[in-house]
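> below is the sequence, then the predicted model.
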Amino acid sequence: MRRSVLYMPGANERALEKAKTLPADALILDLEDAVHPDSKVDARKRVCEAAASGEYGNREVTIRVNGSGTQWHADDLRAAAEAGPDAVVVPKVDSAAEVHAIERALEAGGAPDKTTIWAMVETPVAMLHAHDIATASERLSVLVMGTNDLAKELRADHVPGRAPLLTGLSLCLLAARAADKDILDGVYNNVQDLAGFEAECLQGKQFGFDGKTLIHPGQVEPCNRVFSPSAEEIEYSRRVVEAFEQAGRGVVTVDGRMIENLHVDNARRILAVADQLNG
């Protein structure tokens, strides 16, 4: 499950400790935007120790390294490979060639097979190359939308409904699904606007995103709730599967709606998610 994926500043030891108690599905221990240049080296050591500690329970633990072209990138990848987190999150991935370079660096550093690549797509170039990025490597498991940087590059306003970003969101979602990868929606900046945040979570769920990246612990609970199947969805999905199996034929009706294989597949997916949450 990757409903809620929370960024935690790598330079803040208290934040890394607090993350052990938060109900987020996954954590991104951040070495990039959240860390001042003077603190990068110390934060790298702290984050890699945290990721290797095994003290975060069932949460997926990832490390966001500094981007290609920065003075910290190579050392970040080397240290992250040795730490062996669940994934390494790499900002501003624009091409398949960059994915290949990241993969080579992780393998050279001895990264275990479990350490996958999460590629952040956050530029117009990345939107246009999303499928190439998503299919570049078996080690790549997730695309992460960088909506703040995308809006900046587009010279677009941050507006409710995100109309300026919808083309990019759709292109990346298409690429992820075509490549059978997960994809995470971008962050919501106003941590005090929980109504606006919840509306954007719902939009992301309706689009088909697997979850959302978050910047504040207060966003975790509403995000988990929105990206979890509701009681009504679960009950309806059970009835769809039961009706289809009892009929033993291609098309049935439930609540006046025509049900065929694709609806049953979706119902089974919802029930599988519910079982995972309850398990």
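Alright, I've got the coordinates. Bear in mind the structure is a predicted one, so any value in this text is a computation, not a measurement.
> from here on, contacts and neighbour counts on C-alpha atoms
Noted.
> now for the helix or strand hosting residue 74, which elements pack on it?
Residue 74 belongs to helix 73-83 when assigned by DSSP states H and E. Judged by 3 or more C-alpha pairs under 8 Å, 6 or more residues apart in numbering; DSSP states H and E, helix 73-83 is in contact with helix 40-52, helix 96-108.
> before we go on, here's another structure to hold up against the first:
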Amino acid sequence: IPKLSRIEDIRRERAAHHAAQAGSDIALWAMIETPLAVLNVAAIAALGEGPGVPIECLVVGTNDLARETGVRLKGGRTGVLPWLSQCVLAARAHGLAVLDGTFNDLNDWEGFHAECEQGRDLGMDGKTLIHPRQVQMANDVFAPSAEEVAWAEKVLAAFNRPENATKAVIVVEGQMVERLHERMAHRVLETVTAILPPE
């Protein structure tokens, strides 16, 4: 849903889908690209858990936010970092995916790579792209590393052992691991499945 600003925009979209008797395989992506949307992002994300067409993802529209606020999207994106983090927190609080905004210079691969790394460091699940040439580099950055995958598999294997079935905390290779790490490990493997092509 582009240009949404309030939860009423989501409700109106859901009502339209209901009236059209749209299929149950539809999910909404909420474009967070207005100042009001950023201010209301927690309430918007909370609707993802409500009845009707589900919200699956928040997409941060950094270009539109910059245009509407006067913030300059210079290297490092200092002006929008608080908004990006706010969107990540809202998404995580309500179990949604969150995608970073686009990078506009198709000739600046170093800048694109740096912005992908920044997005991943901020907790973004991926990045919206403007050209197919950007796909591979974005996937390379946002895909878990081989080490992260191996660790995730070890954590899941450890929690799956019968003797650990009821434990909240265990030790894996000398490190304390909690059930939250189990959920993180599942997320790592889900990301790999989503990004990497089937063999």
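Done, it's in. As the structure is a prediction and not an experimental result, all values here were calculated from the model.
> what's the helix holding residue 74 of the first structure aligned against in the second structure?
Mapping helix 73-83 of the first structure onto the second structure (TM-score structural alignment) gives no aligned residues.
> how far away from the center of its chain is that helix?
Chain-centre distance of helix 73-83 of the first structure: 21 Å, with C-alpha atoms, centre = their mean, to the nearest Å.
> what's the following helix or strand after it?
strand 87-90.
> for that next one, which outside residues touch it?
Contact with strand 87-90 of the first structure is made by 28, 61-67, 77, 80, 114-120, as judged by C-alpha atoms under 8 Å, 6 or more residues apart in numbering.
> now the strands for the stretch 151-279 of the first structure?
Ranges of strands in the stretch 151-279 of the first structure, per DSSP state E, counting those that start in this stretch, are 182-185, 211-214, 252-254, 257-259.
> now the ones you listed as CSV including mean neighbour count and distance to residue 94 of the first structure?
Formatted as CSV, the strands of the stretch 151-279 of the first structure follow (neighbours: other C-alpha atoms under 10 Å; distance: least, C-alpha to C-alpha, whole Å):
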stretch, mean neighbour count, distance to residue 94 of the first structure
strand 182-185, 26, 16
strand 211-214, 26, 20
strand 252-254, 15, 45
strand 257-259, 12, 41
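> what about stretch 103-113 of the second structure, how long is it end to end?
Using C-alpha to C-alpha, to the nearest Å, one end of stretch 103-113 of the second structure lies 10 Å from the other.
> what residues sit buried inside it?
For stretch 103-113 of the second structure, a neighbour-count test (16 or more other C-alpha atoms under 10 Å) marks 103, 111, 112, 113 as buried.
> state the span of the first structure onto which it is aligned.
Residues 188-198 of the first structure are the counterpart of stretch 103-113 of the second structure, counting by TM-score structural alignment.
> would you agree residue 164 of the second structure is in contact with residue 158?
Yes. Assessed by C-alpha atoms under 8 Å, residue 164 of the second structure is found in contact with residue 158 at 7.2 Å.
> these two: which has the busier surroundings?
residue 158 (18 against 13; other C-alpha atoms under 10 Å).
> contacting residues for that one?
164, 172.
> which stretches in the second structure count as helices?
For the second structure, the helices defined by DSSP state H cover 7-19, 35-39, 41-46, 62-69, 81-93, 109-122, 135-142, 146-160, 179-195.
> where does the fourth one end up in the first structure?
The alignment of helix 62-69 of the second structure onto the first structure (TM-score structural alignment) covers residues 147-154.
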